[in-house]
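Chemist: pasting a predicted model and its sequence here:
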Amino acid sequence: MKISGAAAIVTGGGSGLGRATAEALAERGARVAVADLNQAAAEAVAKAIGGVAVACDVGGEASAAEAFAKAEAAHGPARILVNCAGVGSPVRIVGKDGAPTPLGDFEKVIRVNLIGTFNMIRLAAAGMATLEPIEGERGVIVSTASVAAFEGQVGQSAYSASKGGVAAMTLPIARELARNAIRVNTIAPGIFMTPMLAGLREDFQASLGASVPFPSRLGAPSEYAALAVHIVENGYINGETIRIDGALRMAPR
């Protein structure tokens, strides 16, 4: 799909992978709505790229619908959706005190990462399905899973379940939306330099980077964004979950 002139929504666009993707799409001429729970962060990115900021709780039905309405009012119906919003809270099955983990901890991660992704997809797809095709396509949806979907570490049961769900639903959603000329793909990143990792000590960052076979470093958000852009532009990529991880395979701990 041609990016220039297309309306796009990027969730989690206020920082990290989402910000880099919003910037990359805007550089190619997209009209980008930066959706984020952090309104101030969304506004800062939107101002920098000439887009619009929309406050959005991706897991909330009303909040997401309002975000789509605001984005459409500013830029017209979205033809591109990139789901980058997510949380990575560790969840142990049994705590150090021997008590079972609070169920709410698990539910929060699933609500944001999995339900939130589905929520945004269903709203985007409904709008895209009404549009006239451009070069045979009505829209493109890109979601974010993780290598933890395949090699989850200790403490990642909730995160792995949520990201595994994102990967698992990619193909059936792509098959369903094929009749509407909407492509659906997912990116599964490895260890990237996101704001969460940027707060760690440099020696710990270096240790994480050294665990990656090649190149032995943390991924750059711009590299994720480049893949997202390529998926949007390459009309034959559909129903795929694509790893971008430097050949990393996560150890148990």
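Modeler: Good, I have the coordinates. Residues are numbered from 1 along each chain as shown.

Chemist: could you use CA atoms for every contact and neighbour count after this?
Modeler: Noted.

Chemist: how about the strands in the protein?
Modeler: Assigned by DSSP state E, the strands in the chain fall at 7-11, 31-36, 52-55, 80-83, 139-144, 182-189, 241-244.

Chemist: so which of those strands comes closest to Met1?
Modeler: Of all the strands of the chain, strand 139-144 sits nearest to Met1, with 7.6 Å by C-alpha to C-alpha.

Chemist: what sits up against that closest one?
Modeler: Contact with strand 139-144 is made by 1, 78-84, 117, 121, 125, 128, 163, 166, 181-189, 228, 231-232, as judged by C-alpha atoms under 8 Å, 6 or more residues apart in numbering.

Chemist: how about stretch 37-51?
Modeler: 12-15, 19, 22-23, 26-27, 31-36, 52-57.

Chemist: go again with 6 Å.
Modeler: The contact list for stretch 37-51, computed with C-alpha atoms under 6 Å, 6 or more residues apart in numbering, reads 14, 32-34, 36, 52-53, 55-57.

Chemist: farthest-apart pair in the residues you listed, please.
Modeler: Val32 and Asp57 (17.6 Å).

Chemist: another one to put next to it:
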Amino acid sequence: MKIAERTYVISGGASGLGLATARDLHAHGAYVSLLDLNSDSGSKIVSELGSRAKFFEVDVSDTDSIAEAIKGTGAWVKETGKDIGGVVAGAGVGLPGLIIDKKNEPIPISSIDFVLNINLRGTLDLIRQVLPYMTTANHEGPDGERGVIIMIASSAAFDGQMGQVAYAASKGAVASLTLPLARDLSKYGIRAVTIAPALFDSNMTKMLSSKVKLSLMNAMEFPKRAGQPEEFARVVRDSVENSMLNGTVIRLDGAMRMPARL
């Protein structure tokens, strides 16, 4: 599928992996609709990228907030005539916590809800609200393709560490829903792909201590370093362009298998 002259909706698009993705797709001729809570960063990025970029301040755990952004994106698409060709659900959080602590206190349900509401519910809510625009878009190419849904899981979906029950649950769910989503959307010519990165330079990993980062990098086989956002964006681009990528989860982790504890 062609990237140029199509609109891509990217949540978490004002920083980290989402921003790298937005820059890469934009550099290849895409229109990008950036959804993020950071309005200052979002406004600066739009000023930098120009007329093929729009920013919407969005809390992906709030259905109405997503709805306003998608309504605004839909209106923009009507102006430009550039159909929505894809969604990159990049908004995510990590809030580590043992299921029961040393004081024999269970993790607060509010902590679990916070992670699940953004990483899982927010992903599904964004996708379901964008889809009516995608299913009615013009198809292209010999396969009659309309677009692609790209989600972000994590290596924690497969080998989560202590304290990652909520995070691993949210990312494991995203990985698990990839195939049924692809099956639901196959009749519309829309694909579903999930990327599961390990340690990448991002706002989330910036919060980790140097000791934790070193321990994680030591668990990587090759290369022994954090992934770069541009390397993630390259896989997103290939997921858009390669129509045989569908219903699958791509591990992007330098052969890393996380140990039980750091």
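Modeler: Great, that's in hand. All of these numbers come straight from a predicted model, not from anything done at the bench.

Chemist: what's the TM-score here?
Modeler: Once the chains are overlaid, their TM-score stands at 0.95 when taken by TM-score structural alignment, normalised by the length of structure 1; 253 aligned residues with a C-alpha RMSD of 1.4 Å.

Chemist: compare Val32 and Asp57 of structure 1 (neighbour count), which wins?
Modeler: Val32 (31 against 22; other C-alpha atoms under 10 Å).

Chemist: residue in structure 2 matching the more buried one?
Modeler: Counting by TM-score structural alignment, Val32 of structure 1 lines up with Val32 in structure 2.

Chemist: against Ala22 of structure 2, how distant is that match?
Modeler: Using C-alpha to C-alpha, to the nearest Å, Val32 of structure 2 is found at 6 Å from Ala22 of structure 2.

Chemist: where do the helices of structure 2 begin and end?
Modeler: Read by DSSP state H, structure 2 holds these helices, from start to end of the chain: 16-27, 39-49, 63-80, 109-116, 122-135, 156-159, 165-185, 203-206, 210-218, 229-241.

Chemist: which one of those helices lies closest to Arg146 of structure 2?
Modeler: That would be helix 122-135 among those, by C-alpha to C-alpha, at 6.6 Å.

Chemist: ok, residues contacting the closest one?
Modeler: 60-61, 84, 89, 188.

Chemist: just give me the match in structure 1 for Trp76 of structure 2.
Modeler: Looks like Trp76 of structure 2 aligns to Ala74 there (TM-score structural alignment).

Chemist: tell me how many other residues crowd the residue lying closest to its match once chain neighbours are set aside.
Modeler: Leaving aside its chain neighbours, Ala74 of structure 1 sits nearest to Val52 (7.2 Å; criterion: C-alpha to C-alpha, 6 or more residues apart in numbering). Residues near Val52 of structure 1, counting by other C-alpha under 10 Å, number 21.

Chemist: Val52 of structure 1 and Gly127 of structure 1: what is the separation?
Modeler: Relative to Gly127 of structure 1, and taking C-alpha to C-alpha, Val52 of structure 1 is found at 19 Å.

Chemist: try Ser15 of structure 1
Modeler: On the measure of C-alpha to C-alpha, Ser15 of structure 1 and Gly127 of structure 1 end up 26 Å apart.

Chemist: next one: Asn113 of structure 1
Modeler: Separation of Asn113 of structure 1 from Gly127 of structure 1 (C-alpha to C-alpha): 22 Å.

Chemist: the two: which is more packed in?
Modeler: In this view Asn113 of structure 1 and Gly127 are compared by other C-alpha under 10 Å, and Asn113 has more residues nearby, 29 against 17.

Chemist: doesn't Gly86 make contact with the more buried one?
Modeler: Yes: using C-alpha atoms under 6 Å, Asn113 of structure 1 is in contact with Gly86, at 5.0 Å.

Chemist: list the residues that contact both of these two?
Modeler: With C-alpha under 6 Å, 6+ apart as the test, Asn113 of structure 1 and Gly86 reach no residue in common.

Chemist: among the contacts of helix 122-135 of structure 2, name the buried ones.
Modeler: The neighbour count (16 or more other C-alpha atoms under 10 Å) marks 60-61, 84, 89, 188 as buried among these.

Chemist: residue in structure 1 matching Arg121 of structure 2?
Modeler: Per TM-score structural alignment, Arg121 of structure 2 is aligned with Ile115.
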